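# Sequence isn't available, so here's the structure alone:
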């Protein structure tokens, strides 16, 4: 075995444990960073709530602390499920058709919801069976749509147009298309929705809205954010529908795998310009091993497929 091949195998063997170790360190550093950033906020909120608690008990000595604690704990647990507990909202229902449809869509797309989740044992069992069938079917359908519809329209057709009518080389057309598409996706799927959400949702800054758009499109969840809590029922249903359409469109765009296909083409362009030997790209050459003299300089020979294609 040539020495260069043994070194390559040794490097590949050691690379995977190093990669795993680096990833573990990356995860640990992320946890430490979030702990350092969020712990002061949590301590401040705990101090504020404790001060309000003591002030309320001092101003209302007739209220028993145990009963107040039980009442607030029950109200907070119900509020966490987004169920209306105020008397003015008795006609509002949490699991109407639109809300249930929203839960189904965010579950099938693996985005999840911080507000909607099954409460009864029957619905939990149905959700398990439903997701076992629905999630693979949804991912298959999204992949099929991206391959048959979106990829030719979003990627192939614009690159072909730039290459044919603008006279750009294929690699330069791909690079220009990647840049324009990145700006378009950033504007339409992140910046513009964040501006609209921050304008219509009271108490939300642009950063809050941008964070919400990011976690929704990346299928992380909703980041503990729920749009339209103070809106009317019809307005909130329309907002849930728009949010669902936006998330599905973003997931479908991600399913096209633009990054992999766009990044590899410019890389192959630069590699074909730099690594060429006697007019043939490097990937069309193979190393010829000489068993009798392993210490001699390795020679290049053309691959059989290259020779047959050139003839």
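Looks like it came in fine. Computed from a prediction, not measured in an experiment: that's the story for all the values here. Numbering: from 1, shown residues only.

# C-alpha only now, for contacts and for neighbours.
Will do.

# State the number of residues packed around residue 159.
Neighbour count for residue 159, taken as other Cα atoms under 10 Å: 23.

# Show residues contacting the host helix or strand of it.
In the assignment (DSSP states H and E), residue 159 maps to helix 157-165. For helix 157-165, the surrounding residues in contact (Cα atoms under 8 Å, 6 or more residues apart in numbering) are 168-170, 173-174, 177.

# Going by neighbour count, which residues of that helix are buried?
Going by neighbour count (16 or more other Cα atoms under 10 Å), the buried part of helix 157-165 is 158-160, 162-163.

# Show me what secondary structure element comes after the helix or strand hosting residue 250.
Using DSSP H and E, residue 250 sits in helix 233-255. Once the chain leaves helix 233-255, the next helix or strand it forms, by DSSP H and E, is helix 258-274.

# Pull out the buried residues from that following helix.
258, 262, 265-266, 269.

# would you turn these into CSV with distance to residue 36?
Listed next are the buried residues of helix 258-274 as CSV, based on distance: Cα to Cα, whole Å:
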residue, distance to residue 36
258, 35
262, 37
265, 41
266, 40
269, 44
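
# Identify the farthest-apart pair in the residues you listed.
Pairwise distances across these (Cα to Cα) peak at 16.8 Å, for the pair 258 and 269.

# just to revisit the earlier point, counting by contacts, list what the very next helix or strand once past the helix holding residue 159 packs against.
Of the helices and strands lying after helix 157-165 in sequence (DSSP H and E), the nearest is helix 170-186. In this structure, helix 170-186 packs against helix 157-165, helix 258-274, with contacts taken as 3 or more Cα pairs under 8 Å, 6 or more residues apart in numbering; DSSP states H and E.

# Put this next to the first one:
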């Protein structure tokens, strides 16, 4: 009888024993140890601390936003109440109940009560395309929504198919874009061979992040600031960030002003295209970011990080964690990088 010891947890200089001679048999100690703090796995402690910190972060955020927004909300409510009372005094034939019912009827259906929107529709191609993009990407502004029973049912079924469809689409395009991305990284490693791999990868990530920040955040923010009357630059940055992080609060929607009436259809469709492109580039950046083990803090919460081989770990520390190209092949993305670098080296030799 033979027992296979996985190489991932076996010291490199101690080949696995076979033919019944494995040290895992007969109660012998395994060739590795588990990191523990006070008798509990290290990853369990780290996960516990992380969960506590996350819950504290949520609770702290609740108090913070309440503190920042409560007084302003009360001021706005007082202003609305004052203006309603003034309207009733100026129009004694209208009762407070009638005014309240009018406000409920106008705001309940999501339609603009303004005259410039009287002949507009929420379901032209541009508006419908933007709505479709926001539901399959889970941004979900909520600025328009189906009112009919058929529309609600179709929306559910459409999202059941559309959301995974979109995830596969984004994943497939990102995988295609990784090839030139890591080819550029391999050139950086060749040109900057006197630096460590970590430093070169951080430089590559920084330049990539800067380029995408300009294309996805800064330039679109300036364009929305210019195209949207009444938006400050902060409003534009806020809209871009809330959209591309798929938070989608829906408090700012481009293309709903009267000045857009002649090109609203095209404008709305282009906003949908921008959202897809922005999400794609952000996904690419995050993939490159998480491909660097030193930056992927979530790895420390995995149970396999508790496996400890003292001799090999000390050797890794002497080399510097993550600085050798062999260590960079820990995940599939870096393996892809290694293949790309090999192809690039062959091209250079030719």
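Yes, it's here. All values reported here derive from a predicted model rather than from experimental measurement.

# looking at the helices and strands packed on helix 170-186 of structure 1, which is closest to residue 4 of structure 1?
Using Cα to Cα, these put helix 258-274 closest to residue 4 of structure 1, at 21.9 Å.

# Check which element follows the closest one along the chain.
Next in sequence after helix 258-274 of structure 1, counting helices and strands by DSSP H and E, comes strand 276-277.

# Can you list the helices and strands that the helix or strand following that following strand packs against?
Using DSSP H and E, the helix or strand that follows strand 276-277 of structure 1 in sequence is strand 280-281. Contact partners of strand 280-281 of structure 1 among helices and strands, from 3+ Cα pairs under 8 Å, 6+ apart: none.

# list the buried ones in the helix or strand that strand 280-281 of structure 1 is followed by?
Counting by DSSP H and E, the next helix or strand C-terminal to strand 280-281 of structure 1 is strand 285-288. Neighbour-count burial for strand 285-288 of structure 1 flags residue 285 (criterion: 16+ other Cα under 10 Å).

# helix or strand right after strand 285-288 of structure 1?
Of the helices and strands lying after strand 285-288 of structure 1 in sequence (DSSP H and E), the nearest is strand 299-302.

# so that next one corresponds to what in structure 2?
Strand 299-302 of structure 1 lines up with nothing in structure 2 when matched by TM-score structural alignment.

# for stretch 111-120 of structure 1, same thing?
Residue span in structure 2 matched to stretch 111-120 of structure 1, by TM-score structural alignment: 139-148.

# Now do the buried residues in the matching stretch.
139-141, 144-145.

# repeat for stretch 224-235 of structure 1
Buried residues in stretch 224-235 of structure 1, counted by 16+ other Cα under 10 Å: 225, 227-228, 233.

# Need the counterpart of residue 69 of structure 2 in structure 1.
The alignment partner of residue 69 of structure 2 in structure 1, by TM-score structural alignment, is residue 38.

# okay, now its match: neighbour count?
For residue 38 of structure 1, the neighbour count with other Cα under 10 Å is 10.

# can you put the helices and strands packed on helix 170-186 of structure 1 in CSV and add distance to residue 104 of structure 1?
What follows is these, written out as CSV (distance: least, Cα to Cα, whole Å):
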stretch, distance to residue 104 of structure 1
helix 157-165, 34
helix 258-274, 27
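
# Would you state the strands of structure 2 in chain order?
Along structure 2, counting by DSSP state E, strands occupy 33-34, 36-37, 40-41, 307-308.

# for these, which one ends up most surrounded?
Of these, the one with the most neighbours on average (mean count of other Cα atoms under 10 Å) is strand 307-308, at a mean of 17.

# what's that strand packed up against?
Strand 307-308 of structure 2 sits against strand 33-34, with contacts defined as 3+ Cα pairs under 8 Å, 6+ apart.

# For residue 112 of structure 1, give me its contacts.
Residues near residue 112 of structure 1 by Cα under 8 Å, 6+ apart: 103, 106, 219-222.
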